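Peer 1: missing the sequence, but the structure's below:
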């Protein structure tokens, strides 16, 4: 069994905003305390749609990593690295491309959506079509078994699972697989080997899921067999081949919905964001300029919080008493919109104060950021090399 490992990444679009913070970074900070995590800058992915706009990739990369650190991502607990600094990503993408049907890529939901949305740009490129394949390689190269996604992204991860499944089906049946699996059972010892075979028989003949789980638990605790034998026995257990690339599972996360300053989705392209490291003055100016319930034309007009974008900020930044005050004051017109906005301003400023403090050393000395990323790239490279050794061997490329 492969160790629990989480992988997630972001394209380097520059300084991040509150939407990124509530949608992803808060979750990253929580996960790094629970499981091994790898977080990467997807700079090659940036080229799939912005292949002719490369001048800001480097600056955007460093700005984004500083935002991660400011938000509380800890390089002592998580591995931070840049995709293009680990060339094994490209090699695995190439090799997986040899077995991935073209139709699988063309049916990815976002493929046609993005072509329509970015109709002003020529996206008839191999790199854009292969974007989901590279995403799969990003995950599989580290044998990550958990990937944080929202419910709307689960279908994207299924392609990665299908590719891993196909790879294992084609290449997991190594010559003499059954004989090697039987030999591995003998190395488990007489008692545990017999128990494994009993569980396997119950699962294959009767579909007993409890027996399957018991056999998996038995393998997970075995210390006297090699990793290769363990992988064979996991595959043999279900009548499959050796598991070379594990199928990653979605780690469903609740993404807090945060609108932009105009009430639509927060997006830099729409110019409606609050950056992760805004000055208190800028935060105040932006929130005070936000539109509110259009029914409140005058100060004395009652309003409805559910129609007001500011109310969604209250749900994230205010306590119960303040939210109740805001709702009642809006509906009976006892408070004005600027009054209602002040607790939101105070909440965002308070949240960002430690972020500004954490970011300052990296702004003062950029070498600190580069050293963190360099260390992360070295660790990521070691893990990627382990996977590629097994992939090359399975595909007949492990020349010695």
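Peer 2: Okay, I see it. Keep in mind that this is a model prediction, so the values were computed, not measured.
Peer 1: going forward, measure contacts and count neighbours with C-alpha atoms only.
Peer 2: Will do.
Peer 1: Leaving out sequence neighbours, find the closest residue to residue 245.
Peer 2: In this structure, residue 245 finds its nearest non-sequential neighbour in residue 164, 5.6 Å apart by CA to CA, 6 or more residues apart in numbering.
Peer 1: Where does the one you found fall, secondary structure wise?
Peer 2: Element membership of residue 164, judged by DSSP states H and E, is helix 154-171.
Peer 1: And that helix, what's buried?
Peer 2: 154, 156-169, 171 (16 or more other CA atoms under 10 Å).
Peer 1: For the residues you listed, which two are the farthest from each other?
Peer 2: Across those, no pair lies farther apart than 154 and 171, at 25.9 Å, counting by CA to CA.
Peer 1: packing partners for whichever helix or strand comes after the helix holding residue 164?
Peer 2: Counting by DSSP H and E, the next helix or strand C-terminal to helix 154-171 is helix 177-187. The helices and strands touching helix 177-187, judged by 3 or more CA pairs under 8 Å, 6 or more residues apart in numbering; DSSP states H and E, are helix 190-206, helix 227-237.
Peer 1: Looking at those helices, which one is packed in the most?
Peer 2: Comparing those by mean neighbour count (mean count of other CA atoms under 10 Å), helix 227-237 comes out on top with a mean of 21.
Peer 1: ok, residues contacting that helix?
Peer 2: Contacting residues not belonging to helix 227-237 are listed as 1, 177-178, 180-181, 184-185, 200, 212, 215-216, 219, 241-244 [CA atoms under 8 Å, 6 or more residues apart in numbering].
Peer 1: Most neighbours among the residues you listed, please name it.
Peer 2: residue 242 (27 neighbours; other CA atoms under 10 Å).
Peer 1: Count the residues that sit near residue 361.
Peer 2: With neighbours defined by other CA under 10 Å, the count for residue 361 comes to 13.
Peer 1: quick one: it is in a helix?
Peer 2: Yes: if the criterion is DSSP: H, G, I helix; E, B strand; the rest coil, then residue 361 is within a helix.
Peer 1: Put this next to the previous one:
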């Protein structure tokens, strides 16, 4: 019997997931779950690299991230959900990898640089600086072949591939070299048009937002500031709403952009069309969310069973790792 290749992907439990997560990774996860053996993890250890003083929210956020993935369409009957911190072999593997990754390599990682600036870190903690190594352990403990990621995670993926090659060369070729899978969609800007959509920036539409909240947020989104009246000719290229149409309403977007240019559609009408398209996407997610939230404890059961399955795989991988490194002493 042919063994399916494996996908590994996950999210930090630092708040609700938004449309940026959906176009960046979630839609690829959903699309490929029937083709690949899919593992989705809740990266609670990595959440501690920036939220170590807010552990009181972690339990709720862990469940929220799992529910967001399920609501997006990742069927728990097809997908293995697990919690990172409950797989101690990941921490063990992180320690082994850290022995041959230099501090300079981590300091020059573009994503580490960008995120340290975002959080205002003048001095980096050991955990924050080293979390790309932890990510490598996440990916390789289950021998993942494919990792759906956003563009900002590509430096981490390249480091993962280097670590895998280094391990296989040093010891024994036991680990597959994983490939990154990028979304076809461009990075989604925030509703304010000033930055990417982010949990901490307050500029996003969450997958769990009700219809009224989505409409309120879209109505407040940045459009062409030069347009005062609906009949004014606009410039779609500077309009955030137009950008969202290109992602979530691609069929109508060219016509809407042309009508904007010649002043035959106003921003209010254009935003209504965007709300309709977003409703088509989000309404099924709300139905799935309601189904699982109506059964208390079901999310916990999904996470517990998935974590138990992942743990068995991790133990087998660590036996191979230790044998390759010749540190299986007894």
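Peer 2: Cool, the structure landed. Please read these numbers as outputs of a predicted model, since none were measured by experiment.
Peer 1: okay if I get the helices and strands packed on helix 177-187 of the first structure as CSV plus distance to residue 147 of the first structure?
Peer 2: Output for those, formatted as CSV (distance: least, CA to CA, whole Å):
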stretch, distance to residue 147 of the first structure
helix 190-206, 28
helix 227-237, 21
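Peer 1: Residue 359 is in contact with residue 368 of the first structure, correct?
Peer 2: No: between residue 368 of the first structure and residue 359 there is no contact under CA atoms under 8 Å: 10.9 Å.
Peer 1: and the gap between residue 188 of the second structure and residue 152 of the second structure?
Peer 2: 12 Å (CA to CA, to the nearest Å).
Peer 1: The two: who's more crowded?
Peer 2: Counted by other CA under 10 Å, residue 188 of the second structure and residue 152 do not tie: residue 188 has more neighbours, with 22 against 12.
Peer 1: quick one: the more buried one and residue 20 touch, right?
Peer 2: Yes: between residue 188 of the second structure and residue 20 there is a contact at 5.4 Å, judged by CA under 8 Å.
Peer 1: okay, and the common contacts of those two?
Peer 2: Listed as contacting both residue 188 of the second structure and residue 20 by CA under 8 Å, 6+ apart are 196-197.
Peer 1: The helix holding residue 164 of the first structure vs the second structure, average offset?
Peer 2: After superposition onto the second structure, helix 154-171 of the first structure sits on average 1.9 Å from its aligned residues (mean CA distance after the TM-score superposition for the first structure).
Peer 1: Check which helices and strands that helix sits against.
Peer 2: The contact analysis (3+ CA pairs under 8 Å, 6+ apart) places helix 154-171 of the first structure against helix 131-140, strand 249-252.
Peer 1: mind checking which helix or strand residue 300 of the second structure is in?
Peer 2: helix 298-325.
Peer 1: So which elements touch that helix?
Peer 2: Using 3+ CA pairs under 8 Å, 6+ apart, the elements in contact with helix 298-325 of the second structure are helix 58-72, strand 79-83, helix 88-98.
Peer 1: can you give me the strands in the stretch 101-250 of the second structure?
Peer 2: For the stretch 101-250 of the second structure, the strands defined by DSSP state E, counting those that start in this stretch occupy 146-149, 179-182.
Peer 1: and these, which is most packed in?
Peer 2: Most buried of the strands of the stretch 101-250 of the second structure, by mean neighbour count (mean count of other CA under 10 Å): strand 146-149, with a mean of 22.
Peer 1: Mind reading off the mean deviation between it and the first structure?
Peer 2: Once fitted to the first structure, strand 146-149 of the second structure is off its aligned match by 2.2 Å on average (mean CA distance after the TM-score superposition for the first structure).
Peer 1: Tell me the counterpart residues of that strand in the first structure, please.
Peer 2: The aligned range for strand 146-149 of the second structure in the first structure is 146-149, by TM-score structural alignment.
Peer 1: do stretch 5-16 of the second structure as well
Peer 2: Here stretch 5-16 of the second structure aligns to the first structure at residues 4-15, judged by TM-score structural alignment.
Peer 1: now the end-to-end length of the matching stretch.
Peer 2: Taking CA to CA, stretch 4-15 of the first structure runs 30 Å from one end to the other.
Peer 1: What residues of that stretch count as buried?
Peer 2: By neighbour count on 16+ other CA under 10 Å, the buried set for stretch 4-15 of the first structure is 5-15.
Peer 1: which other residues reach it?
Peer 2: Stretch 4-15 of the first structure is contacted by residues 35-43, 45-46, 57, 59-61, 63-64, 67, 139, 142-148, 275-276 when judged by CA under 8 Å, 6+ apart.
Peer 1: rerun at 6 Å
Peer 2: 36-43, 46, 60-61, 63-64, 144-147 (CA atoms under 6 Å, 6 or more residues apart in numbering).
Peer 1: Could you look up the SS state of residue 41 of the second structure?
Peer 2: strand.
Peer 1: One more: the one 4 residues further on?
Peer 2: Using three-state DSSP, the secondary structure recorded for residue 45 of the second structure is helix.
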